[in-house]
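Trainee: Take this sequence and fold it.
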Amino acid sequence: MNTVRDLPLGKDAASIRRRIEAMEMVLERSFTVPGINRPVGLDAIIGLVPVVGDIIAMGMGGWIVWEARNLGMPKWKLARMAGNVAFDTAVGAVPMVGDVFDFMFRSNTRNLRIVKKHLDKHHPHTKVIDQ
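Mentor: Reported below is the predicted structural model:
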């Protein structure tokens, strides 16, 4: 498993990809809930804290969008990503229903998918084969 020290600091596409993948892992798949065998992350956990948790999760999801902007992604893709974060935040802010929604709707995973698709097309050298 990667540590913070292992993450690259560069502004190149490969470095940004690794940082976004690491943030998505922390926010959406940090550990598995025993019994239901479902991965959850920081987004769902801090979303349990009313208002403040949702704001923090929104900021962390917004960071992924900001990193995508650094890749030079088109504005329409950035808007779609920002919409995913905004939708997740808006519905996640509803008491009780929002907590279940945070557990099911993974805006950061959706955004990672958008970034990977862009990188695989425009920066194929960043592609990593998963084993």
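
Trainee: hey, let's count contacts and neighbours off CA atoms from now on
Mentor: Noted.

Trainee: ok, the residue most central in space within the chain to Gly10 distance?
Mentor: The centroid of the chain falls nearest to Asn108 when counting by C-alpha atoms, centre = their mean (2.7 Å). When C-alpha to C-alpha, to the nearest Å is applied, the distance between Asn108 and Gly10 equals 22 Å.

Trainee: Which strand or helix spans Arg80?
Mentor: Assessed by DSSP states H and E, Arg80 sits inside helix 75-92.

Trainee: Another for comparison:
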Amino acid sequence: MPISPDPAKADARAMPGFGRDPASVRRRVETMEEVLERLFVVPGINRPVGMDSIIGLLPVIGDVITASMGIWMVWEARNLGMSKWQLTRMSANVGIDTLLGAIPLVGDLFDFAFRSNSRNLRIIRKHLDKHHPSTVTIDG
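Mentor: This next block holds a predicted model:
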């Protein structure tokens, strides 16, 4: 009986959403965007807020954490074979969010308004819809 070099990788590929196929990548980046940008709605203003705005309140380390989560989405896009132009745009979105988000108080308001992860998800969805139409999901 052949022994798999890494049984954990084989198990992960067998689980839904953990594969490298475009549909799995789409589910992961959509989930990450929802957690970062639209986790819950703030009562009174009816505006969705996510972990990007909350973690970003922590000076320096919060911005580093949210930037790394945003860069993960760019990494997933790279693994999809997206163009350098698209990856550059996505990286710029994360960079702008990180640099301006690092400014005390003003940056926190900017994080609330400029949703780099939502912008990046739109870029990824556009690519997936064009190049992998079988991954299209109906928003309900």
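
Trainee: Got a TM-score for the two of them?
Mentor: Once superposed, the chains reach a TM-score of 0.94 (TM-score structural alignment, normalised by the length of structure 1), with 126 aligned residues with a C-alpha RMSD of 1.0 Å.

Trainee: ranges for the helices of structure 1?
Mentor: Listed in chain order, the helices of structure 1 (DSSP state H) span 13-28, 42-46, 52-70, 75-92, 97-104, 107-122.

Trainee: most tightly surrounded among these?
Mentor: The densest packing among the helices of structure 1, expressed as mean neighbour count by mean count of other C-alpha atoms under 10 Å, is seen in helix 42-46 with a mean of 22.

Trainee: Can you list the helices and strands that it packs against?
Mentor: In terms of contacts (3 or more C-alpha pairs under 8 Å, 6 or more residues apart in numbering; DSSP states H and E), helix 42-46 of structure 1 is packed against helix 13-28, helix 52-70, helix 97-104.

Trainee: any chance of those in a markdown table, with distance to Val115 of structure 1 too?
Mentor: Converted to a markdown table, those look like this (distance: least, C-alpha to C-alpha, whole Å):
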| stretch | distance to Val115 of structure 1 |
| --- | --- |
| helix 13-28 | 8 |
| helix 52-70 | 7 |
| helix 97-104 | 21 |
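
Trainee: Out of those, which is closest to Gly35 of structure 1?
Mentor: When these are compared for distance to Gly35 of structure 1 using C-alpha to C-alpha, the nearest one is helix 97-104, at 15.0 Å.
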